[in-house]
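**Student:** Here is a sequence with its predicted model. Questions after.
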Amino acid sequence: MLSAVLDLVLPRTCAGCRAKGSRYCGRCLAELTAHPARRLPRPRLPGTPDCWSASPYEGGVRRAIVAYKERGAVALAGVLAEALAFTAVTAIGGTGARWAGQRFAVVPVPSGRASLRARGHDPVRRLAALAARRLRAYGLPAEPWAALRQARRVADQAGLSSAERAANLAGSLRVVGAAKGPPVACVLLVDDIVTTGATLVEASKALRSAGVEVPLAVTVAATRRRS
């Protein structure tokens, strides 16, 4: 609410480059959507789905994601969801005919309860719902499905290695309503950022245990791994 009120009385600035005039300028939008590509974590953990992202996690893209997630700039959701949907369409078009005519669900990686309280919103769930709507506009039979919940608390992931993140997340997610059966057989898993891929692996594992195929994960951005 405060963010919406401030938008009425303060000059708008681009979340990417900080230029005045709009929440996200045309140049930054072009940067965000210019290079959707397969960006797999290195090393690739066992069980990692095929992973595509709109952009590397740097510069204006990084600033926009931080503003959206941590600073209440929820008006950026539409731009980020458009990048997710465009990346998904690109990935689906480049990964064969397995998606043709098949109804699928767009499943967000869930935030922890503490993060939800601190932020006051669920950033990835909002992106998943908007991205599913955009995918339908592209002609793909996508539906949002908030299938995953945290089964237990996990420690802060900052500074952990791939193996440490995997161990920290093991058994941390569950599928809601799995006893009734999943509404679809195939899932597009979405998140805002991929780093080591450990979160995507754990989410995929929980969904597969419920009988759902997870061939693809799409994120807004991917961090550049350094040895």
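**Tutor:** All right, it came through fine. Numbering: from 1, shown residues only.
**Student:** all contacts plus neighbour counts: C-alpha atoms, from now on.
**Tutor:** Will do.
**Student:** Just name whatever secondary elements the helix ranked longest in the chain is in contact with.
**Tutor:** Counting residues, the longest helix found in the chain (DSSP state H) is helix 77-93. Helix 77-93 sits against helix 26-33, strand 37-38, strand 50-56, helix 123-137, strand 213-222, with contacts defined as 3 or more Cα pairs under 8 Å, 6 or more residues apart in numbering; DSSP states H and E.
**Student:** For those, give me TSV that also has mean neighbour count and distance to L173.
**Tutor:** Shown next, in TSV, are the helices and strands packed on helix 77-93 (neighbours: other Cα atoms under 10 Å; distance: least, Cα to Cα, whole Å):
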stretch	mean neighbour count	distance to L173
helix 26-33	16	30
strand 37-38	19	25
strand 50-56	25	19
helix 123-137	21	15
strand 213-222	25	15
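**Student:** Please name whichever of these is nearest to L2.
**Tutor:** L2 lies closest, by Cα to Cα, to one member of the helices and strands packed on helix 77-93: helix 123-137, at 17.0 Å.
**Student:** now the longest helix of the chain against strand 50-56, angle please.
**Tutor:** 140 degrees (axes from the mean of the first three to the mean of the last three Cα atoms, to 10 degrees).
**Student:** chain center to helix 77-93, what's the gap?
**Tutor:** Distance of helix 77-93 from the chain centroid (Cα atoms, centre = their mean, to the nearest Å) equals 10 Å.
**Student:** Put this next to the first one:
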Amino acid sequence: MRHGWRELSGLLLPVACAGCGRPRTDLCPVCATALHAGPARPVRPAPRPPGLPVVYAAAPYGNAVRAVLLAHKERGALGLAGALGRALAGGVRAVAGRPDGPGPLLLVPVPSARSATAARGHDPVRRIAAAAARDLRRGGLPAQVAPLLRQRRAVADQAGLRAPQRRANLSGALGVTAGGRALLRQRSSGQGPLHHRRVILVDDLLTTGSTLAEAARALREAAGGVREPSAREVCRAAVVAASPSAFEINRN
């Protein structure tokens, strides 16, 4: 019955692959392979912004992957969250390794500006993070989304900004919620096992790395300051996609 309804709805409301435009499918096998073809790999932009944690990405940002991310983010193709979440989960598994200690793996999404979330009608990174957490739990790895970060001030549109301009634009822009600060300080002070293998920053895209570096700074600060050994490696990061050059740099 469900299959028949999908067929009928496809006739009444035709869909096309978000990656290539192939008709009658949200995501064709070829474009799905671009997202999930191989294991996530370490990536590093050049120049590397100060404070950028270790980052793993599932796929290079280009062609079909770019189109799928934009369709989900800007055009409200919410059905793509599952496929994007599976890709992100691969990055989380790679960067987390085999985390020890009790408690779930915490996926901390990089927050969107409130105005952007309102305009889109959803928070794309948080939605993808939720799908990734479900995929990880199905695979036997306890995981949950932990929205610890918040926007402290407005920032300019990042499009067209060079790496130094992005860093300046984002400097001090993110903070940690009151509940998040209490959690990080409690755990980093030795009262629990929360460390860089259990706190994973997640985002949909890495270009210059400035956003993830600022998010990591906020988490480290909340965990007790970068001078504390327990706070230096509070987190690692995973993204769905990264600029192709970031893959090439880490390969050499």
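**Tutor:** Cool, got the structure. Since this is a predicted model, take the numbers as computed values, not measurements.
**Student:** Drop the TM-score for these two in here.
**Tutor:** Aligned and superposed, the two chains score 0.88 in TM-score terms (TM-score structural alignment, normalised by the length of structure 1); 217 aligned residues with a Cα RMSD of 2.0 Å.
**Student:** Reformat the helices and strands packed on helix 77-93 of structure 1 as a markdown table; add distance to V89 of structure 1.
**Tutor:** Shown next, in a markdown table, are the helices and strands packed on helix 77-93 of structure 1 (distance: least, Cα to Cα, whole Å):
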| stretch | distance to V89 of structure 1 |
| --- | --- |
| helix 26-33 | 12 |
| strand 37-38 | 11 |
| strand 50-56 | 11 |
| helix 123-137 | 8 |
| strand 213-222 | 10 |
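**Student:** What lies in contact with the longest helix of structure 1?
**Tutor:** 24, 29, 32-33, 36-38, 52-54, 68, 99, 123, 126-128, 130-132, 134-135, 190, 218-220 (Cα atoms under 8 Å, 6 or more residues apart in numbering).
**Student:** tell me which residues in that helix are buried?
**Tutor:** Using 16 or more other Cα atoms under 10 Å as the test for burial, helix 77-93 of structure 1 gives 77, 79-92.
**Student:** Run through the residues that contact the residue nearest in space to the middle of structure 1.
**Tutor:** Taking Cα atoms, centre = their mean, the centroid of structure 1 lies closest to D191, which sits 1.8 Å from it. The contact partners of D191 of structure 1, taken as Cα under 8 Å, 6+ apart, are P108, V109, V124, A217, V218, T219, V220.
**Student:** at 7 Å instead, please
**Tutor:** By Cα atoms under 7 Å, 6 or more residues apart in numbering, D191 of structure 1 lies in contact with P108, V109, V124, V218, T219.
**Student:** and if you look at A77 of structure 2?
**Tutor:** By Cα under 7 Å, 6+ apart, the contact list for A77 of structure 2 reads A71.
**Student:** what do we get in structure 1 for it?
**Tutor:** Structural alignment places A77 of structure 2 opposite A73 in structure 1 (criterion: TM-score structural alignment).
**Student:** try A129 of structure 2
**Tutor:** Under TM-score structural alignment, A129 of structure 2 pairs with A128 in structure 1.
**Student:** now swap in A34 of structure 2 and tell me
**Tutor:** Aligned partner of A34 of structure 2 by TM-score structural alignment: E31.
**Student:** gap between that match and V79 of structure 1?
**Tutor:** Here the criterion is Cα to Cα, to the nearest Å. By it, E31 of structure 1 lies 12 Å from V79 of structure 1.
**Student:** How about R126 of structure 1?
**Tutor:** Between R126 of structure 1 and V79 of structure 1 the distance, using Cα to Cα, works out to 12 Å.
**Student:** on that earlier part again, residues touching the match of A129 of structure 2, list them.
**Tutor:** V106, V107, P108, P144, V190.
**Student:** Tell me which stretches of structure 2 form strands.
**Tutor:** 41-43, 55-60, 105-109, 143-145, 149-151, 174-176, 199-206, 236-242 (DSSP state E).
**Student:** Using TSV, lay out those together with distance to E248 of structure 2.
**Tutor:** Shown next, in TSV, are these (distance: least, Cα to Cα, whole Å):
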stretch	distance to E248 of structure 2
strand 41-43	8
strand 55-60	10
strand 105-109	25
strand 143-145	30
strand 149-151	30
strand 174-176	29
strand 199-206	14
strand 236-242	11
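**Student:** Those: which one's closest to L161 of structure 2?
**Tutor:** Counting by Cα to Cα, L161 of structure 2 lies closest to strand 199-206 out of the strands of structure 2; the figure is 14.1 Å.
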